[in-house]
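Q: fold the following and give me the result.
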Amino acid sequence: MAWAAWLVLWALWALRGWSCLRCDPGSMQLLQELTGPYLSRQLRGDPGLRERLEALLQRSIEGLAELPIGLPSYMGVIDEKTMGEAAAHFRRAVTRIMENDYKDGQLFNEMMWSLQALRESFTSLMARFQREVFCPNKCGHMVHQFIDCRACRTEIYSCNRGLYCGERRLQVQEDDDLILDCALSWHRASYGAKSYRFYRARGNSEEVMVTSPDAFLLKKEVTANDSGRYRCEMLNTKGWVCSELRFQVTVTPLPGNSTPLPMPPLLGPLTLPPSSHPTPLGGPGDWTVWIIIGSSAGLVLLLIGGCAWLFRRQREVPKEDQDSPGGQLNT
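A: Take a look at the predicted model:
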């Protein structure tokens, strides 16, 4: 039965990336059912081939833990989430095969198709693991808890970069709240409890503002005195610095914010402030006063003259009446 030999070779090639599955008890239990009762039933007519096939499948999976390490593809470790997804794919594929009564050539074809699908799925999962989970930090000291696919035990791994993670420039308006956010994208994924310490620069020295499990610092209603340099550190459970972030804060004044002028007194004589450009003696200001005075005096004199002329006119009328011819008496 040549198809059985091809099946063994295909299994050795296609299961290369599945060495970590030997650390999942559920997957190994299902594999034992596949290589034991299922193959015994399906290959009842050739017990020798069945035994060789079972032994080869078992050794292939156990020997996969010695795969060569390559940064883009496989590092010999896996996280619990990726392990769970890979094991779920494996269990679904094996269960589907065992639930059907495949024999001979049909069993060979189903096994080849399933192993190919498993290999593609695991390749995709490991690529995502290498891209997003394995040392995603561009700076700082990140701690991982991974499963060692060789020893099947959990180990602590560290990804060391430079502690300095850059500077952020913040501009906030006066009377607003200032928020210093010290969290980086990889902090949440870093293993273990974390704390954050914030500093305020004072000349050539620094003073500690606060140390807490919160990744941000809130300072309410800032003033111009809050402008300056700040710094924060992320610390691990042992108190070691894992990352450092700096801030340059500028507090801008409110629009139109200026010192108000003093209010004039409510009681007392009203006084006008002196002109910033005093009028010289004999200038336009003095002529205006004299024109007003002269006009007023002329109007008064005109009124007095008019009244005198009218009074005199009234006294002269009777005398003229007496001197006229019609006004003489006949004797």
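
Q: CA only for contacts and neighbour counts going forward, please
A: Fine.

Q: can you list the residues that contact stretch 131-151?
A: 19-20, 22-23, 65-66, 76-80, 153-165, 186-187, 189-192, 241-244 (C-alpha atoms under 8 Å, 6 or more residues apart in numbering).

Q: now stretch 126-142: buried residues?
A: By 16 or more other C-alpha atoms under 10 Å, the buried positions in stretch 126-142 come out as 126-127, 129-130, 133-137, 139-142.

Q: how far off centre is that stretch?
A: Put simply, stretch 126-142 sits 20 Å off its chain's centre (C-alpha atoms, centre = their mean, to the nearest Å).

Q: please give me the structure for this one as well, since I'd like to look at both together:
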Amino acid sequence: MGLCFVLLLAALACCLIPASCCVTCEPSVMEAVKSLEKDYLPGHLEAKDHEKVMDMVYNILKGFQDRPFIEGSYAGIIDKNSLEEVSRTLLKELKRITDSNVKGEDFIRELNHTLIKEKDDFNLQALHFQKEALCPNKCGIMFQTLIWCQHCEQKVHACRKPINCGEQHVEVHQSEELNLDCLLTWHHISEGLTDYKFYRVWENNSETLLYKGKESTLTKPRVSEADEGKYRCELDTVMSGPSTIISYHVTVLPPKIRHEKHKEKLEDTEGSPLDVNSERPTESTAASAHLEPITSLQRSQAQSMLQGCLFALLISFFILLVAALLLR
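A: Alright, predicted model coming up:
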């Protein structure tokens, strides 16, 4: 079991990071390796193998740190956040194994499986960092803190691209608000950046400073024709020279024509019950339709009463006429 354990601890030392063993740059990882030697091995490995195993571990760690670094390539470089994340995960998994108190061959298999998984996960993370997060600026000068795994050196790396980030064409109507945005996605993660400065650029190429500060947007309310023209934004750095330059060409359009009366009339026409619901009677129409049968009945009854009265009058007149003739 001694040979198997040596090979397994070699995996701990060199499989996690293929270029250089960056985890050894984290003091907490080295403390965990020492704790493994002093606190865990005595109860889980024969004493005669302890010194030989740990000598092999440290020699392999040192050997990987001494591997040559190829200038111009990014192998063996990582950012602090990624290194801290992979180190936390490794320490968590080592603690899980030691807390389980597993021994012998079971301990070797569990540790080997864990290290292989951590290696694969870190390889994916390191690849993603080198493709996506390493110098993500498409223009400008970005300052990024990186760790050179070969000597555990942490220093600021300048990602240098052309500082001119192009010209933006902005159109705004008179009396509206003008907004010039100078923020790029990598500004938040870059180090060494200071203040944004906005200038008005005149036709004779002279400039007027309009704003200097931490805000990345210049806002001007109620613009007029006089605000049309060229502007420029610079993002300063702690070093000499700007990090980013963005130019703007502002065109002021005539004020928007608002047809409020026409719009109101159109809304009334579209919202009219007679237009939208022409086949559906309104409440007033329905009420009239409901009252119409009652009014006809009343009219019929009135006509009947009138006819009855006229008939009674005719009868009375006939009786009076007959009575008069008899009295003669």
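
Q: coming back round to it: restricted to helices, list the buried residues of stretch 126-142 of structure 1.
A: Counted as lying in helices by DSSP state H, out of the buried residues of stretch 126-142 of structure 1, are 126-127.

Q: output the buried residues of stretch 126-142 of structure 1 as CSV; include the columns distance to Ser212 of structure 1.
A: CSV is the format used below for those (distance: C-alpha to C-alpha, whole Å):
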residue, distance to Ser212 of structure 1
Met126, 36
Ala127, 36
Phe129, 31
Gln130, 32
Val133, 26
Phe134, 28
Cys135, 25
Pro136, 25
Asn137, 22
Cys139, 22
Gly140, 19
His141, 19
Met142, 19
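
Q: which ones among the buried residues of stretch 126-142 of structure 1 map onto strands?
A: Those of these mapping onto strands are 141-142, per DSSP state E.

Q: of all the buried residues of stretch 126-142 of structure 1, which comes closest to Asp286 of structure 1?
A: Cys139 (80.8 Å; C-alpha to C-alpha).

Q: skipping adjacent residues, who's closest to that closest one in space?
A: With C-alpha to C-alpha, 6 or more residues apart in numbering as the measure, Arg161 is the residue that lies nearest to Cys139 of structure 1, at 4.8 Å, once sequence neighbours are left out.

Q: what's the distance between that neighbour and Lys103 of structure 1?
A: Arg161 of structure 1 sits 55 Å away from Lys103 of structure 1, taking C-alpha to C-alpha, to the nearest Å as the criterion.

Q: how about Phe247 of structure 1?
A: Taking C-alpha to C-alpha, one finds Phe247 of structure 1 at 69 Å from Lys103 of structure 1.

Q: quick one: the helices in the stretch 201-331 of structure 1?
A: 284-323 (DSSP state H, counting those that start in this stretch).

Q: test my guess that Lys119 of structure 2 contacts Ala13.
A: No - using C-alpha atoms under 8 Å, Lys119 of structure 2 is not in contact with Ala13, being 10.9 Å away.

Q: looking at the two, which one has more neighbours?
A: Ala13 (25 against 20; other C-alpha atoms under 10 Å).

Q: now that one: which helix or strand?
A: helix 2-14 (DSSP states H and E).
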